[in-house]
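# can you look at this prediction? I've put the sequence above it.
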Amino acid sequence: MTVPALELSGIELHYGFVRALDGIDFQVQPGEVVGLLGDNGAGKSTLLKVMSGAHRPSHGSIRVHGVEHTFHAPSDAADAGIQMVYQDLSLVEPQDIATNLNLGQETLRRGPLGWLGFVDRKEMRRTSEKELDRLGVRTAPMTRPVEMLSGGQRQVVALARSAIRVNGESQGILLLDEPTAALGYEQTKNVEGLIRRMADAGIAIVVVTHDLPLCYEVTDRIVILNRGRKVADLPTAGADRDHIVGWITGSRPSMFVQESHV
């Protein structure tokens, strides 16, 4: 049996007497896209932050490719091969595409200029174009500032940057928070295509979204949270939309036996 790229077992997160997450079991396989659904306050963004190292769970374990990890910060998750793409994208608007793709991993020039911290922009553009070609991404020229890009192009740059960083790291993991929010139809389709190509390259992807059409288009499996508990986990193919909505709203009973907590 394939070892999951990311596996969470019995995850709980308490804020005082409030259980934000209650005994969550979750996994995503290499090359799989899992949609994480739920209404506002269901716990999906909180769970995503546990996966990314932004929140430390009160109880439970996290395994990456079968190895247990304790994340004290997002840098710990990044070191384990997990990249998070937030809704704000974290792009540097005045800088060009190549610079944004290499943020924090800039290529220095050779020789004394490199010792002094001078960046090799020509080499960064060359390697950026190569990586985007490998992902099948077509955006604007590498020299174009991000502030001149459309919303869809910016989202593609943010996704591609994370894909480049996790690629080759024993099949990395991407966490996407509402990747098509505020995008038009054509831009959404471009992002959907990129998500599927990244999965085909072996990257495990978790997508938090309210967009059911996106979920049906790109995901292999759907996990639904309601009030901090997992209430459904099923293949996307053949999933009944009315059932999905029922689990999200709470009008449909959980697929799992719920244990009462004293």
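The structure has been received and is ready for your questions.
# all contacts plus neighbour counts: C-alpha atoms, from now on.
Fine.
# on the three-state scheme, residue 114 is what?
helix (DSSP: H, G, I helix; E, B strand; the rest coil).
# next, the one to line up against it:
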Amino acid sequence: MTTTARPAPLIELTDVSKRYGNVRALEGVSLEVGAGEITCVLGDNGAGKSTLIKIIAGLHRHDGGVLRVDGEETRLSSPREALDLGVATVYQDLAVVPLMPVWRNFFLGSEPRKGVGPFKRMDIDLMRETTRGELLRMGIDLRDVDQPIGTLSGGERQCVAIARAVHFGAKVLVLDEPTAALGVKQSGVVLKYVAAARDRGLGVVLITHNPHHAYLVGDRFVLLRRGTMVGNHTRDAITLEELTAQMAGGSDLEALRHELARD
């Protein structure tokens, strides 16, 4: 009987560590994300999620352990290098220009041009049509790609950023707390397009502090606390209740309950 070997993960971290002087920001963290999978990284403030993002995005180099992209060991030295390898990061602030139209933000920094010599200019028609088409391919039907992106809801702006990363060739999408500042309905919209990116074959790293959002879409769950990994589970190995308890601190929360109980 022959078994089909699982393809190498798109991103794989093995015992990765990072220190800033004497401060340990990460210690011995491992995770992997394959094509068409969502790996959720959960933790409260100060858990090490931001440091992990910076390592995967190429902003900071790790001190220890191994980072592999497409099976090749690497030490990313810049966000540009990460992008060239197909790793795109969408941060919470999204880095958009609110007064510019949606299509201009979609191509910001990568504007196609037409003409030659001194007559070279931005191909506005192409950018409008491409933006509209790419958003529709992700299932995003905006009223008008000429409207300023600042007039969109927070969830819609997140979705535009996801579609942009897909269009520019991302193989791995790292999302930094995409639902943190959103209500229930807008969070659902964003999670829908996170799942759409997964269904198009991307590997997704979803950073969040919300176990309910993570469990809705996640295939794997990595839990961080004070820079260390306290859990690494596949979806079929943990329930939402167990995930929430581990995220909340488990025994620490139980001890606090006893401390706060009335006599």
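Thanks, I have the structure now. All values derive from a computational prediction rather than experimental measurement.
# identify the residue of the first structure aligned to residue 39 of the second structure.
Counting by TM-score structural alignment, residue 39 of the second structure lines up with residue 34 in the first structure.
# verify the contact between its match and residue 28 for me.
Yes - with contact defined as CA atoms under 8 Å, residue 34 of the first structure reaches residue 28; the gap is 6.6 Å.
# the match of residue 39 of the second structure: how many residues sit nearby?
Neighbour count for residue 34 of the first structure, taken as other CA atoms under 10 Å: 27.
# try residue 33 of the first structure
As a burial measure, residue 33 of the first structure scores 27 neighbours (other CA under 10 Å).
# residue contacts, it?
Contacts for residue 33 of the first structure were tallied using CA atoms under 8 Å, 6 or more residues apart in numbering; they are 196, 199, 204, 205, 206, 207, 218, 219, 220, 221.
# just the helices in the stretch 151-263 of the second structure please.
154-167, 184-199, 211-217, 240-248, 251-260 (DSSP state H, counting those that start in this stretch).
# deepest-packed of these, please.
Most buried of these, by mean neighbour count (mean count of other CA atoms under 10 Å): helix 154-167, with a mean of 22.
# corresponding residues in the first structure for that one?
Under TM-score structural alignment, the match for helix 154-167 of the second structure is residues 151-164.
# how big is the offset of that stretch relative to the second structure?
Compared with the second structure after fitting, stretch 151-164 of the first structure deviates on average by 1.5 Å (mean CA distance after the TM-score superposition for the first structure).
# tell me the centre residue of the second structure?
Nearest residue to the geometric centre of the second structure (CA atoms, centre = their mean): residue 175, 1.9 Å.
# hang on, isn't it packed against residue 214?
No - the criterion here is CA under 8 Å, and residue 175 of the second structure misses it with residue 214 at 11.9 Å.
# and the residue in the first structure sticking out farthest from the centre, how far from residue 135 of the first structure?
Distance from the C-alpha centroid of the first structure peaks at residue 112, with 38.6 Å (CA atoms, centre = their mean). Distance, residue 112 of the first structure to residue 135 of the first structure, using CA to CA, to the nearest Å: 34 Å.
# contacts only, for residue 204 of the second structure.
Applying CA under 8 Å, 6+ apart, the residues near residue 204 of the second structure are 33, 36, 37, 38, 39, 172, 173, 174, 175, 194, 197, 198.
# and residue 186 of the second structure, what's its match in the first structure?
Checking TM-score structural alignment: residue 186 of the second structure goes with residue 187.
# contacts only, for the spatially closest residue to its match that is not a sequence neighbour.
Counting by CA to CA, 6 or more residues apart in numbering, residue 152 is the residue found nearest to residue 187 of the first structure once chain neighbours are left out, at 4.8 Å. Neighbouring residues of residue 152 of the first structure by CA under 8 Å, 6+ apart: 183, 184, 187, 188, 190, 191.
# still contacting in the second structure, which of those?
Among the contacts of residue 152 of the first structure, the contacts conserved in the second structure (both residues aligned by TM-score structural alignment, their matches' CA atoms under 8 Å) are 183, 187, 188, 190, 191.
# let me have those residues in a markdown table, extended by distance to residue 139 of the first structure.
Compiled in a markdown table, these are given as follows (distance: CA to CA, whole Å):
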| residue | distance to residue 139 of the first structure |
| --- | --- |
| 183 | 16 |
| 187 | 11 |
| 188 | 14 |
| 190 | 10 |
| 191 | 12 |
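# quickly name whichever of those is closest to residue 63 of the first structure.
Distance to residue 63 of the first structure, by CA to CA, is smallest for residue 191 among those, at 28.1 Å.
# the closest one and residue 154 of the first structure: what is the separation?
On the measure of CA to CA, residue 191 of the first structure and residue 154 of the first structure end up 10 Å apart.
# strands of the first structure, residue ranges please.
6-15, 18-28, 33-37, 59-64, 67-69, 82-85, 173-177, 204-208, 221-226, 229-235 (DSSP state E).
# what is the last one packed up against?
Spelled out, that is strand 229-235 of the first structure. Counting contacts by 3 or more CA pairs under 8 Å, 6 or more residues apart in numbering; DSSP states H and E, strand 229-235 of the first structure packs against strand 18-28, strand 221-226.
# out of those, flag the one nearest residue 101 of the first structure.
strand 18-28 (25.6 Å).
# count of neighbours near residue 113 of the second structure?
By the criterion of other CA under 10 Å, residue 113 of the second structure has 13 neighbours.
# repeat that for the one 3 residues further on.
Look at residue 116 of the second structure: counted by other CA under 10 Å, it has 8 neighbours.
# what of residue 149 of the first structure?
With other CA under 10 Å as criterion, residue 149 of the first structure counts 17.
# and it, how far is that from residue 128 of the first structure?
Distance, residue 149 of the first structure to residue 128 of the first structure, by CA to CA: 17 Å.
# residues of stretch 7-26 of the second structure that come out buried?
8, 9, 10, 11, 12, 13, 15, 16, 17, 18, 25, 26 (16 or more other CA atoms under 10 Å).
# ok, for the second one, nearest residue in space, not its chain neighbours?
Same thing as residue 9 of the second structure. residue 34 (4.3 Å).
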